[in-house]
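Participant: show me the folded form of this:
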Amino acid sequence: MGLKTYDVKHCANTVVKLTGKGLDTAWEKAVVLSDFISAWDPEPVKKIEFKALYDDDNFYFLFKVYDREVHIDKTDDTNASINESDRVELFFRSDTNLSPYYCLEIDPSPRLMDFKAYPNRNFDFNWNWPQEDITIKSDIQDRFFTVEGAISLKSLSDLKLLKNNKIETGVFRAKYNKQPDSSYEPTWISWVDPQTPTPDFHIASAFGVFNLCQD
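Facilitator: Purely as a prediction, here's the structure:
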C-alpha cells in the first residue's frame, strides 16, 4: 500500500500574502485536506482544514482549526510552554530512515518549536529552521484559529526534503482538553493513521507525501 498523498497546487505569477487569517484569494485554488483522525480516541475530531500552495520561491501552508476552547500555556515562551499548548505540526523527512527529519510545532500565538530529530525520539533542540527561510502568522477567532506560513523552497531543497517535486510530510494537531482536576491532557490528531497502539508521530508510518503539481 502506497503512502497517502496530497496535491500542492502551483500559484503562478503571484505571491501569497500572509496575514495569519488565510484570506488571500490564492488559497481558493488550494486542495482542502480535511480527513484528520485521532486513531487512539473514540471521540469525533473537530473540523480541521489544511491547505498548501507553492510558487517559484516558497511553499505555503494554512491550518484552519475549529475550536471554541483554545488552550495556550502562557507560563513563558519556552519549548516546554509550547509543548503544553494546542498546536499544529508539520514534520518533514528526507527518507524513511528518519535520519534526520525536521519538526515544526506551532501554537496559535504563534510560537514556533522547531527542531531536528532522529529515530527513537532523539531531538536536537539546538537546531532551528533558518529564520530568513520561514514566516509564520496566526489569528484566533471565536469558532476557530488559523496558522499560516511560508517556507522557502531553497531551504527544503538544502535539507534534502524536496526531491522530484515531492515532500514527505506528517501533518498533525495536538488538542489539550481540560480535566476535572483543572489539568490538561492532549488528544493527538493526524492526517495519516500511524497504526500504533499508543500515540506516536515520530515514526515512518506517520508520514504521507505532498506532490508539488506542475501547471
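Participant: from here on, just use CA atoms for contacts and neighbour counts.
Facilitator: Will do.
Participant: give the residue farthest from the middle of this protein.
Facilitator: residue 181 (29.9 Å; CA atoms, centre = their mean).
Participant: and that residue, which helix or strand is it part of?
Facilitator: Following DSSP states H and E, one finds residue 181 outside all helices and strands.
Participant: then residue 160?
Facilitator: Counting by DSSP H and E, no helix or strand carries residue 160.
Participant: that one: neighbour count?
Facilitator: 16 (other CA atoms under 10 Å).
Participant: now do the contacts for residue 116.
Facilitator: 100, 101, 102, 103, 123, 124, 125, 127, 128 (CA atoms under 8 Å, 6 or more residues apart in numbering).
Participant: so residue 49 is in which element?
Facilitator: Going by DSSP H and E, residue 49 is part of strand 48-54.
Participant: tell me the angle the next helix-or-strand element following that strand makes with strand 48-54.
Facilitator: Using DSSP H and E, the helix or strand that directly follows strand 48-54 along the chain is strand 58-66. Orientation of strand 58-66 against strand 48-54 (axes from the mean of the first three to the mean of the last three CA atoms, to 10 degrees) gives an angle of 170 degrees.
Participant: for the comparison step, fold the sequence that follows:
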Amino acid sequence: MKEYQVALIEKNQLTNAGILNSDLWENANCLTDFSSPWKTESFSKIEFRALWDLEFLYFNFRVFDTDIYIDRKDDSVESIGNSDRVELFFRADNTLNPYYCLEMDTAARIMDFKALPNKNFDFNWNWPKKGLELKPSKDDVSFTVEGKISIQSLNELNLIHNNIIETGVYRAKFSEIENQEYEPTWISWVDPLTETPNFHIASSFGKFKLMV
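Facilitator: All right, here's what the predicted structure looks like:
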C-alpha cells in the first residue's frame, strides 16, 4: 500500500478561523502523485498535505484549477455529488465493513456518509458532532479545501491502529461537454486497478502514518 507520513506539530497553532496558520503547511509532506487511470486527458495539479497535533488531523487540498463547477440547485447529496469536490475515505480494515466518506466542495458543503461493501451507502449518517471543520478558499490560480478532523472522532470510529489510518484521497472534476451537460473525471491517489472508475473498493486506499 502507498504510505503518506503525517508530520507531528505542536498544539495550539490555530488561526481565529480554527484552522492552521498557513506557514505551518511547510512542515507537511506534499503528496502530488494523483492519477486518473480511466482517462488519457491531463488534469490540473493537486497538492495534498496533512499534519496532526495529537488532538486533530489537519488536511489541505490545493487544486490548481479556477474553472470550478458547483451544482447550486440545493444542498442535497445529489447536488454535491454533481459538483467539483475533493474526498477523503477512511476504513478500519480492507473488509470495508464499514468505511466512512467525506466529500467536500468549494462552497463548504460536506457529503458525509457511512458505507458498506458494494456501495451500500447510509446518507443519514453524519460524522461525529464537532469532529470536523472545513474552510475552503480560492486565489487567482487555485482553490483550497482545508479542514481538521478530531482524533477523538477517528478513534470513536475505530480508524486509528498503531498510528496508521487507512485512507483514500480523491478528486472529482466536472467538465462541460455540451449544452450545460457535465462529465466527471475521477482522480485518485491510489490506482484501484479497476476497468471503470471506482473509489469504493479496498484497492483504492493507502496508509496515513501519524509520525511521533
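Participant: report the TM-score for the pair.
Facilitator: Once superposed, chain against chain, the TM-score is 0.96 (TM-score structural alignment, normalised by the length of structure 2); 212 aligned residues with a CA RMSD of 1.5 Å.
Participant: quick revisit: distance to residue 209 of structure 1 for the contacts of residue 116 of structure 1 - can I get that in CSV?
Facilitator: Below are the contacts of residue 116 of structure 1 laid out as CSV (distance: CA to CA, whole Å):
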residue, distance to residue 209 of structure 1
100, 17
101, 14
102, 15
103, 15
123, 23
124, 24
125, 25
127, 24
128, 23
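Participant: hmm, which of those residues are the buried ones?
Facilitator: Using 16 or more other CA atoms under 10 Å as the burial test, the contacts of residue 116 of structure 1 include 100, 101, 102, 103, 123 as buried.
Participant: picking up where we left off before, by how much does the strand holding residue 49 of structure 1 deviate from structure 2 on average?
Facilitator: With mean CA distance after the TM-score superposition for structure 1, strand 48-54 of structure 1 departs from structure 2 by a mean of 0.2 Å once superposed.
Participant: report how many residues lie close to the equivalent of residue 142 of structure 1 over in structure 2.
Facilitator: Matched to structure 2 by TM-score structural alignment, residue 142 of structure 1 sits across from residue 140. Number of residues near residue 140 of structure 2 (other CA under 10 Å) recorded here: 8.
Participant: in three-state terms, label residue 140 of structure 2 for me.
Facilitator: Three-state assignment for residue 140 of structure 2 (DSSP: H, G, I helix; E, B strand; the rest coil): coil.
Participant: which ones are touching the residue nearest to it when sequence neighbours are not counted?
Facilitator: Leaving out its chain neighbours, the residue that sits closest to residue 140 of structure 2 by CA to CA, 6 or more residues apart in numbering is residue 66, at 7.3 Å. The contact partners of residue 66 of structure 2, by CA under 8 Å, 6+ apart, come to 140, 141, 142, 143.
Participant: can you do 10 Å?
Facilitator: 44, 138, 139, 140, 141, 142, 143 (CA atoms under 10 Å, 6 or more residues apart in numbering).
Participant: same question for residue 108 of structure 2.
Facilitator: 85, 133, 134, 135, 136, 137, 145, 146.
Participant: next one: residue 35 of structure 2
Facilitator: Residue 35 of structure 2 neighbours (CA under 10 Å, 6+ apart): 42, 43, 45, 46, 170, 171, 186, 187, 188, 189, 190, 191.
Participant: return the residue of structure 1 aligned against it.
Facilitator: By TM-score structural alignment, residue 35 of structure 2 lines up with residue 37.
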